[in-house]
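[1] next input, structure requested:
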Amino acid sequence: MTYHVRPLGPADRQLAWHLGSLAFGYAEQPVPEGWTPDSPGRRVLGVFDPAGRLVAKADDREQGQWFGGRIVPVSGIAGVSTAPELRGRGLARLVLTRLLEGARERGAVISTLFDTTPAPYRALGWEEVGALVHHRVPARVLAEIGPDATTTLRPATEADLPAVSEIYREVARAGSGLMERSGPAFGATPAQVLAAYHGFTVAVDDTGTIAGYASWNRGPGYDANGRLTVDDLIGRTPEATRTLLAMLGAWASVAPTVLIRLGAADPVWSLVARGDAKPESARPWMLRVVDAPGAVAARGWPRHLTGEVDLELSDDVCPWHQGRHRLVLAGGNGRLEPGGEGTVRLAPRGLAAWYAGAGTPQQLRRSGFLTGGDAGTDELLRAATAGPAPTLHDYF
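    Next up is the predicted model:
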């Protein structure tokens, strides 16, 4: 059977909504007013059968994520759906392969997604590199944390949001994988940002400077089931972090459970015992390199690391970067030049895990994603992406 692939537009809104609702369980919801599949920063590809029926689709979100202190252009994959009767027929592969071609043409160099099941995405070169985890912490544990006497808390105002955004950006810049919260995917106004939460609290130090913030929602009830869900709790200083956590602890009598998104190395762990914080939910996320030379050039690299490694990349989904390349690192910059001897051979999933800092060369060898090279090439590749564990705090 011959299928036709094309971008979806306003005329396809009902078809796209219906197919997505079957896959993700919102069939009873009407199409939102003003929603279209081609909203700013989003490109949706659809697959049509000969009868003109939409049988598969996938969304390409224009976004950025921080790696090595720089924003890397990303294709955020979402809304991947296939008609129930045609699953397992290769339609997801068809639409995702075409989507990656278009994403590369618009400038994306890597792709990330949250997977409901990893197998079909691994078959196309994505690899799991991290997870968005909500931890469940008893509020009574946080109540034992004493607030800082020189730090005050108050509700955020719209005028506070530039300072809040800069605090988040400082953390994102120093991390690995965190979203850049600007551009078409983050077009909410300050009023809309504040309205999305029951509480948006800023911590102010003794100089009047905003030193941290927490965004949170209060669940229903005031019995043993009462809870707070905290999307962000970020302190620029230990005093701000401690005081914000103490505020959450003060809810213990009416909301005894706090759900909070935390990365593996969050400073909150210096104040909360890991045995007291149980994972409530984990959403794994995956990464794929779309344009290897562009991806190497886009991210930052260790400033004091200088060296070269000859690589050979295999990739039948993104064949434009297959073959031999020389990785050259110097002064915090990197480039991937054509040529070299192909000393180290990387499969797409190995390239993804290495690029994200989610796997060392030794781990990739044991997984079968990396072959060739020696202790010297392993050491350089390990040092190149060593650092914070890949972390995402935004679901898409």
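[2] please count neighbours and contacts with C-alpha atoms only from this point.
    Will do.
[3] contacts only, for V164.
    Residues in contact with V164, defined by C-alpha atoms under 8 Å, 6 or more residues apart in numbering, are 210, 212-213.
[4] packing partners for the helix or strand encompassing P293?
    According to DSSP states H and E, P293 maps onto helix 292-298. Applying 3 or more C-alpha pairs under 8 Å, 6 or more residues apart in numbering; DSSP states H and E, one finds that helix 292-298 contacts strand 70-82, strand 333-338.
[5] pick the most deeply packed of these.
    Greatest average neighbour count among the helices and strands packed on helix 292-298 goes to strand 70-82 (a mean of 23), per mean count of other C-alpha atoms under 10 Å.
[6] contacting residues around the helix or strand following that one?
    Beyond strand 70-82 on the C-terminal side, the first helix or strand identified by DSSP H and E is helix 91-106. The set of residues external to helix 91-106 that reach it, using C-alpha under 8 Å, 6+ apart, is 5, 45-47, 55-58, 60, 75, 80-82, 109, 124, 290-291, 317-318.
[7] and the buried ones among those, selectable in PyMOL?
    A single PyMOL command selects the buried members of the contacts of helix 91-106 (16 or more other C-alpha atoms under 10 Å):
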select buried, resi 5+45+46+47+55+56+57+58+60+75+80+81+82+109+124+290+291+317+318
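[8] one more sequence to fold, the one below, so I can look at both together:
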Amino acid sequence: MHSPSPFSSKSRSPEPLSSKPPSPDYDFRAPDDWSDFTEVVGLAYGGYDHSPEHRATVAELLEPKRSLLACAAGRPCATLAGYSLDMTLPGTGPRPVFGIGYVAVSPAHRRRGLMRDMILRVLSDLHTTRAEPVAVLNATEPALYGRFGFGAASQAVSLTIPVEARALAEGPADDGPPLTLEVTSPAEAEAAIARVCRACLAERPGMLRREGAWLRQALADPPADRHGAGRLLCMLATDGAGVRGYALYRLTAGWTHSYPRYTVSVQELSACDPAAYAFLWRALLDVDLGGTVTADARPVDDPVLALLADPRSAAPTVRDQLYARAVDVDRALSGRGYATEAEVVLEVTDPLCPWNEGRWRLITGTTGADCVRTRANADLALTARELGAILLGGGSLVQLARAGRVAELRPGAVQAAAAAFRHDPAPYCPVVF
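    Sure thing, here's the model as predicted:
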């Protein structure tokens, strides 16, 4: 079970948090419920009113005892939502990680160090209670969280496949029963989708266990949030034994020279085997009335890029996705698997979490790893941000070293460590929290 983390305090954190530290007048406590977040989040994200269904969904996901609220004169002015997540790490099954979301500060309280203070309080509590060793978040502004030790740990690719580029190369052979297509509502397919999610959970680092409210979030379809598109639909790839994959998608009406050219927007696609995966993509690219097929966030090494006869015309655009940071270096690095055997001494700089600073000897193997403090000479020098970028096996140590963000202090150390840390397939998280 995850340890509760109230993060409650009426005093400033003992460490200076920025050039303008928060005033002692700020109180920090756990929220009672989502209503404590509503005003701050609304102001911070532009004053848009979300639908009642959306508010109910985020309220159901919120864990008040693991979240943090800052108040000034009794009124909420900054928020941080904390989530108890189970995430697949490289070479392991799902492991507890701490999710961070809805980090927001009211406009009148910006530039006072509140965000830094909240994140430090959360990380300090996780360290003190020996709770989750890794924290993860989705960054609205990518440049923001590097200063807090979060590195871009996964990437996603957006695709726009025009009508003329929808041809697929011959797909994988399928020796199983013939696949058939079923189109239904997500609600009716919920049980089948849950089974596919469980079956695919260990496929990639970054994948989250989705049950209960987390699965309902993925299937939610408030009419007010469709923005002119049709309702959410679900394709199922089935055979005589059951469902082998699903796709969530919607259509947006469009016409070109009196011909229907609807946009097919793929929200999610997951399958238990390559044949079912290719089957679903072929079905999506052949939807009646369909024109352009879009997919906003797919794995950076999505197999569809190898299936498309003309992948260039899909205009793949790569962007950052999940950000990660080590709460405790030793627990984070010894809690994941590695591709090769290696021994490397890391010199870590982490001013926000000084308990992580110093030299760490990491000994990796294909069946486990050990990470302990050492006085030995360092092989690599890096900050918490770079360490976060390689935690899930997606960031490249070689790339970081060539960019000057990792220093190689022993010849050959970068290549050896890079081979151990990297994971294939690449990490990917389909959930925004």
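[9] sorry, back to before: in CSV: the helices and strands packed on helix 292-298 of the first structure, plus distance to V344 of the first structure.
    Formatted as CSV, these follow (distance: least, C-alpha to C-alpha, whole Å):
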stretch, distance to V344 of the first structure
strand 70-82, 24
strand 333-338, 14
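[10] what's the closest of those to V272 of the first structure?
    Closest to V272 of the first structure of those, according to C-alpha to C-alpha: strand 70-82, at 30.3 Å.
[11] which residue in the second structure aligns with A330 of the first structure?
    Using TM-score structural alignment as the criterion, A330 of the first structure maps onto G365 of the second structure.
[12] residues touching T92 of the second structure, list them.
    Taking C-alpha under 8 Å, 6+ apart as the contact definition, T92 of the second structure lies against 202, 336-337.
[13] the stretch 151-300 of the second structure: strands as residue ranges?
    Secondary structure of the stretch 151-300 of the second structure by DSSP state E, counting those that start in this stretch: the strands cover 151-152, 155-161, 180-184, 233-239, 242-252, 255-256, 259-260, 262-271, 290-299.
[14] average offset between the first one and the first structure?
    So the one you mean is strand 151-152 of the second structure. For strand 151-152 of the second structure, the mean deviation from the first structure after alignment is 1.9 Å (mean C-alpha distance after the TM-score superposition for the first structure).
[15] quick one: that strand aligns where in the first structure?
    Residues 127-128 of the first structure are the counterpart of strand 151-152 of the second structure, counting by TM-score structural alignment.
[16] which bit of the first structure covers the strand ranked longest in the second structure?
    Longest strand in the second structure, counting residues (DSSP state E): strand 75-88. Strand 75-88 of the second structure corresponds to residues 53-66 of the first structure when matched by TM-score structural alignment.
[17] what about the matching stretch, distance to the chain center?
    Stretch 53-66 of the first structure sits 14 Å away from the centroid of its parent chain (C-alpha atoms, centre = their mean, to the nearest Å).
[18] how about stretch 159-168 of the second structure?
    Taking the mean of its C-alpha atoms, stretch 159-168 of the second structure sits 27 Å from the chain's own mean (C-alpha atoms, centre = their mean).
[19] go on, stretch 222-238 of the first structure?
    Chain-centre distance of stretch 222-238 of the first structure: 21 Å, with C-alpha atoms, centre = their mean.
[20] identify each buried residue in it, please.
    For stretch 222-238 of the first structure, the neighbour count (16+ other C-alpha under 10 Å) marks 226-236, 238 as buried.
[21] contact partners of it?
    So stretch 222-238 of the first structure is contacted by 167-168, 211-220, 241, 244, 248, 253-261, 393 (C-alpha under 8 Å, 6+ apart).
[22] of those, just the buried ones, ChimeraX syntax please.
    Buried members of the contacts of stretch 222-238 of the first structure, identified by 16+ other C-alpha under 10 Å, are gathered into one ChimeraX selection as follows:
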select :167,168,211,212,213,214,215,216,217,218,241,244,248,254,255,256,257,258,259,260,261,393
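[23] now the helices for the second structure?
    35-44, 52-61, 114-128, 190-200, 213-219, 274-284, 304-307, 329-334, 384-390, 397-402, 413-421 (DSSP state H).
[24] quickly compare these and say which is most buried.
    helix 384-390 (a mean of 26).
[25] what is the corresponding segment of the first structure for it?
    With TM-score structural alignment applied, helix 384-390 of the second structure matches the range 348-354 in the first structure.
[26] next one: that stretch to chain centre, how far?
    Relative to its chain's centre, stretch 348-354 of the first structure lies at 16 Å (C-alpha atoms, centre = their mean).
[27] how much space separates the closest residue to T340 of the second structure other than its chain neighbours from D330 of the second structure?
    Residue nearest to T340 of the second structure in three dimensions, not counting chain neighbours: A420, with 4.7 Å by C-alpha to C-alpha, 6 or more residues apart in numbering. Between A420 of the second structure and D330 of the second structure the computed distance is 16 Å (C-alpha to C-alpha, to the nearest Å).
[28] and for A247 of the second structure?
    Here the distance between A247 of the second structure and D330 of the second structure works out to 39 Å (C-alpha to C-alpha).
[29] cool, and D273 of the second structure?
    From D273 of the second structure to D330 of the second structure the distance is 35 Å (C-alpha to C-alpha).
[30] now the contacts of V164 of the first structure in TSV, with distance to T360 of the first structure?
    Listed next are those as TSV, based on distance: C-alpha to C-alpha, whole Å:
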residue	distance to T360 of the first structure
I210	38
G212	33
Y213	34
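[31] residues in contact with A44 of the second structure?
    Contact analysis of A44 of the second structure by C-alpha under 8 Å, 6+ apart lists 104-107.
[32] let me have those residues in CSV, extended by distance to D125 of the second structure.
    Shown next, in CSV, are the contacts of A44 of the second structure (distance: C-alpha to C-alpha, whole Å):
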residue, distance to D125 of the second structure
A104, 20
V105, 21
S106, 24
P107, 27
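[33] list just the nearest of those residues to T238 of the second structure.
    A104 (43.2 Å).
[34] any idea how far the closest one lies from V58 of the second structure?
    For A104 of the second structure, the distance to V58 of the second structure equals 15 Å [C-alpha to C-alpha].
[35] quick one: which of the buried residues of stretch 222-238 of the first structure is nearest to E180 of the first structure?
    Distances from E180 of the first structure to these, taken by C-alpha to C-alpha, are shortest for D232, at 14.3 Å.
[36] thank you, goodbye.
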